[in-house]
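# Provide a 3D model corresponding to the input given below.
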Amino acid sequence: MAVNIARIDYQGNTQWGRPSGESITLLPIPCSTTGELISAYSADELKSMNGPEVTLSHVKILSPVTTNQQFVCQGANYRQHMIESGVDPDAKSFNMIFTKAASCICPADSPVIRPRHVKLLDYEVELGLVLKQTIESAIEVSPESILDYVAGLVIVNDYSARDIQIPQMQFYKGKSFRTFGPVGPWLCLLEPGDDAYLLNLDLELKVDGEIRQRDNTSNLVFQPAETLTELSGVQDFAPGDLLATGTPAGCALAAPSPRVQRLMGLIPEQTKWRLFVNAQSKRTQYLQPGQTVTTTIRSQCGSIDLGTQTNRVVAE
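Down below sits the predicted model:
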C-alpha cells in the first residue's frame, strides 16, 4: 500500500517525515535530494521506519521534489482541455512536451507571486509523476511495468502567464517565473499493485471555493507508459525527476474561435496580440491578488491522497 512522505523544515533542519493526521513521524534519513531518497529507500522501508513524532503545526512543509531535479511537462493532455485550447483532439496525433525551470518549484502552501508585467495569470492542476530510476536510452514502458519507472505521485500546479506564453510563443518563460510550480505537500510512494490508481485519480481545483477544474486521470489522452516510452527516446532522466501529466478543462484561458483565428492571421503581429490580450483581460477567471487557489488529487476510495495545496495570489 502507498505511503506519503514529506520533506520538512523542523527547528531549522531539513529532513524527511511520514505524515499521519495532525502529526508527523521524523525519519532518520540523511538524503538531501528527492533522487537520493528514492534511490536509497523503498516505500515499504519508509512505511516501517520509526522516529520521534511531532505535530504538523511545528514543522514547515517543503516541496518533496528538490530543485536539482528536472521538471518536464505534458500540455493539452485531457480531451476537453484540448478543445478549450483550440485543438481538435481527433486531429492531434502528437504528445506536447515542454519544460519548466526547476527554480519555480516551491512548497505546496507558497504564495504565488504575479509579476508586475503579467495580467493573465492562470492555474493548472496536474498529477506529477516522480521517476524511479535512471533512463539513458530508449525503452518500452507498458502499463504493467510502469511502477518500474514511476516511484511516486505529487500534486503540481502549473501556473502560467498567458500574456507571455501565447503572444511570445514562450512556454518555458511564461510558465517558469519563481513560485509558478508548487509541488506537494506529500510525495506518495507507490508499491506493487498501486499501478491501477494512476488512471483513476480525481483532480480538483477551486478558486476562492469555486470549482474551476474537476476531472479524473482516466481521461488522460497520452498515458504515463506511452509518454515515458516516447520521452526515453529523446532525453535522459534521473531518479526524482518530475513529469507533470497535463491539466483538465476549466483554465482561465479561452482560445479564440476558428473564425476569429483566421481573421487574426490577416492582421499585423503586434495588433493581433494586443487584441488577444485585451480580449483575455475581460475574462474574470484569471487570477487576481488576494485570491486563493486550492487543489487536491485523491482516489475515490481514499487509499491515495496527495494532500491539499493552498496558494494565495500576491502581487509582486
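# C-alpha only now, for contacts and for neighbours.
OK.
# burial count for residue 9?
When neighbours are counted by other CA atoms under 10 Å, residue 9 registers 16.
# hmm, residue 249 is touching residue 213, no?
Yes - the criterion here is CA atoms under 8 Å, and residue 249 meets it with residue 213 at 6.2 Å.
# which one's more surrounded, those two?
The neighbour comparison of residue 249 against residue 213 (other CA under 10 Å) goes to residue 249, with 22 against 19.
# next, the contact list for that one, please.
With contact set as CA atoms under 8 Å, 6 or more residues apart in numbering, residue 249 has these partners: 78, 80, 81, 82, 84, 213, 214, 215.
# pretty sure the fourth one is in a strand, no?
No - if the criterion is DSSP: H, G, I helix; E, B strand; the rest coil, then residue 82 is helix and not within a strand.
# surely it touches residue 93?
No - counting by CA under 8 Å, residue 82 stays clear of residue 93, with 12.0 Å between them.
# looking at these two, which is more packed in?
Of the pair residue 82 and residue 93, residue 82 is the one with more neighbours under other CA under 10 Å, namely 21 against 9.
# so that one versus residue 247, what's the distance?
10 Å (CA to CA, to the nearest Å).
# now residue 28
The value you get for residue 28 to residue 247, if CA to CA is used, is 36 Å.
# the two - which one has more neighbours?
A side-by-side neighbour count of residue 28 and residue 247, using other CA under 10 Å, places residue 247 first with 30 against 14.
# next up, the contacts around the more buried one.
75, 76, 77, 78, 81, 124, 125, 126, 127.
# want to put them side by side, so please do this one too:
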Amino acid sequence: MKLVRYGEIGSEKPGLIDDEGKIRDLSAHIDDINGHMLSDASLARLRSLDPASLPLIEDDQRFGACVNGVGKFMCIGLNYSDHAAETGAEIPAHPILFMKATSAITGPDDKVMIPRNSQATDWEVELGVVIGTACKYVTPDQALDYVAGYCVVNDVSERDFQAKLTGQWTKGKSCDTFGPIGPWLVTRDEIDDPQNLDMTLDVNGERRQTGNTKTMIFSIAECISHLSQLMTLHPGDVISTGTPPGVGLGMKPEPVYLKEGDVMDVWIDGLGQQRQTVGQDA
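Here you go, the predicted structure:
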C-alpha cells in the first residue's frame, strides 16, 4: 500500500493511493497515519479494504508528511562510502547517529525555508524507514520485520550551523522545514529489496545526486539493530539512512548551496517524488 496524509497544514486526512494513482479517503477507518496504526495487524486490516469502496478524492491535494506524531527523527550520518569520500571523512566504525528535531518535519512539496543568517543550506536525498512495531535488542536478521514501510526524506542541512556553531550536527539539521517526508509511506511488502533502490536529487533541473541504497556502509537492518541496542524504537519513529554523493558541500572547485527560488526534485525508486521550492526566512 501507499499511504498518504492529504489536506491543508494541520488538517490532513489519511488516505491511500489506488492502482490508478488516485487518492482514496481512509477517514472512516482510521483517524490518522501514525504509530498507533502501523502494526502488521493494522496494516493487514487496511490492506483487506477494497480501494474502490473508499471515497475518491480530487487530485489537486497537498500532501502532508506521510506519518504523523513522529516520536524520534533519527538520522545516520556518512552512511554511503562514496559520500564519505566526497566530504573527506573516514569510514565510521559504527553508524553515526544524530537527531533531527521533529518540528523540522514538513510535507514533501512544501516550501523549504533558508533560515536567517544562513549561507550554506544544502540538500540530501535519503531513504526513510518508518518503524511499525516497538523493538529493542533486535538482531540484523530480525530487524526488517519491525519496519512498517519506507519513504523519501530530504535531509536539508545548514552546513555552517552543523559544523561551526560548536556542538552536535543537530543544530544544522533541525531548522524549520528541514525535514520533508513523503509523498507516501510505502508498506514494506511492496519493496522487494530496500537495499537496491535508485535515488536522485535535482536542483533547478540539474542532476546533483545519483545513488543507490546498495552502497550504504551499514545496511538498513544493521542500522535498526544498532539503534535498538541503545534505545527502544517505537511505532512511528523515523530513521533517515544517509545520503549518496552529490551534496552541495562536496561540489568542486567550491561548495554550491541553495538560494531563494531554487527548486529541488527528490526521487527514490518505488517511493515517489518530492518537489520543494526554496524560500527565505525573514
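# got the contact list for residue 51 of structure 1?
Neighbouring residues of residue 51 of structure 1 by CA under 8 Å, 6+ apart: 25, 26, 27, 28.
# what does it align to in structure 2?
Under the alignment (TM-score structural alignment), residue 51 of structure 1 pairs with residue 54 of structure 2.
# mind listing the helices for the stretch 1-150 of structure 1?
Using DSSP state H, counting those that start in this stretch, the helices found in the stretch 1-150 of structure 1 span residues 34-40, 43-48, 79-84.
# tell me the contacts of the equivalent of residue 153 of structure 2 over in structure 1?
The alignment partner of residue 153 of structure 2 in structure 1, by TM-score structural alignment, is residue 156. Residue 156 of structure 1 is in contact with 125, 126, 127, 128, 181, 182, 183, 184, 244, counting by CA under 8 Å, 6+ apart.
# residue 31 of structure 2 now?
13, 14.
# got it, and residue 65 of structure 2?
So residue 65 of structure 2 contacts 4, 5, 105, 106, 107, 108, 180, 181, 182, 183, 184 (CA under 8 Å, 6+ apart).
# which pair in those has the greatest spatial separation?
4 and 105 (14.8 Å; CA to CA).
# when these two are compared, which one has more neighbours?
Neighbour count, other CA under 10 Å: between residue 4 of structure 2 and residue 105, residue 4 has more, with 28 against 25.
# isn't the more buried one up against residue 66?
Yes - between residue 4 of structure 2 and residue 66 there is a contact at 5.2 Å, judged by CA under 8 Å.
# give me the common contacts of those two.
Common neighbours of residue 4 of structure 2 and residue 66 (CA under 8 Å, 6+ apart) are 33, 182, 183, 184, 185.
# how near is the residue lying closest to the third one once chain neighbours are set aside to residue 196 of structure 2?
I take that to be residue 183 of structure 2. In space, and not counting its chain neighbours, residue 183 of structure 2 is closest to residue 108: 5.4 Å by CA to CA, 6 or more residues apart in numbering. The span separating residue 108 of structure 2 from residue 196 of structure 2 equals 22 Å under the rule CA to CA.
# pull out the buried positions in whichever helix in structure 1 runs longest.
In structure 1, taking DSSP state H as the definition, the longest helix is helix 269-281. Neighbour counts over helix 269-281 of structure 1 (16 or more other CA atoms under 10 Å) mark 272, 273, 276, 277, 280 as buried.
# tell me which strands and helices it is in contact with?
Applying 3 or more CA pairs under 8 Å, 6 or more residues apart in numbering; DSSP states H and E, one finds that helix 269-281 of structure 1 contacts no other helix or strand.
# residues in contact with that helix?
Contacts of helix 269-281 of structure 1 (CA under 8 Å, 6+ apart): 119, 120, 163, 167, 253, 254, 264, 265.
# that helix: how far from the chain's middle?
Distance of helix 269-281 of structure 1 from the chain centroid (CA atoms, centre = their mean, to the nearest Å) equals 28 Å.
# count of neighbours near residue 107 of structure 1?
Neighbour tally, residue 107 of structure 1, other CA under 10 Å: 25.
# which non-adjacent residue is nearest it?
Leaving out its chain neighbours, the residue that sits closest to residue 107 of structure 1 by CA to CA, 6+ apart is residue 63, at 4.2 Å.
# over to residue 245 of structure 1?
residue 74 (5.1 Å).
# how far away is the spatially most central residue of structure 2 from residue 116 of structure 2?
By CA atoms, centre = their mean, structure 2 has its centre lying nearest to residue 153, at 2.3 Å. From residue 153 of structure 2 across to residue 116 of structure 2, the span is 23 Å (CA to CA).
# list the contacts of residue 1 of structure 2.
Applying CA under 8 Å, 6+ apart, the residues near residue 1 of structure 2 are 16, 17, 47, 185, 186, 187, 190.
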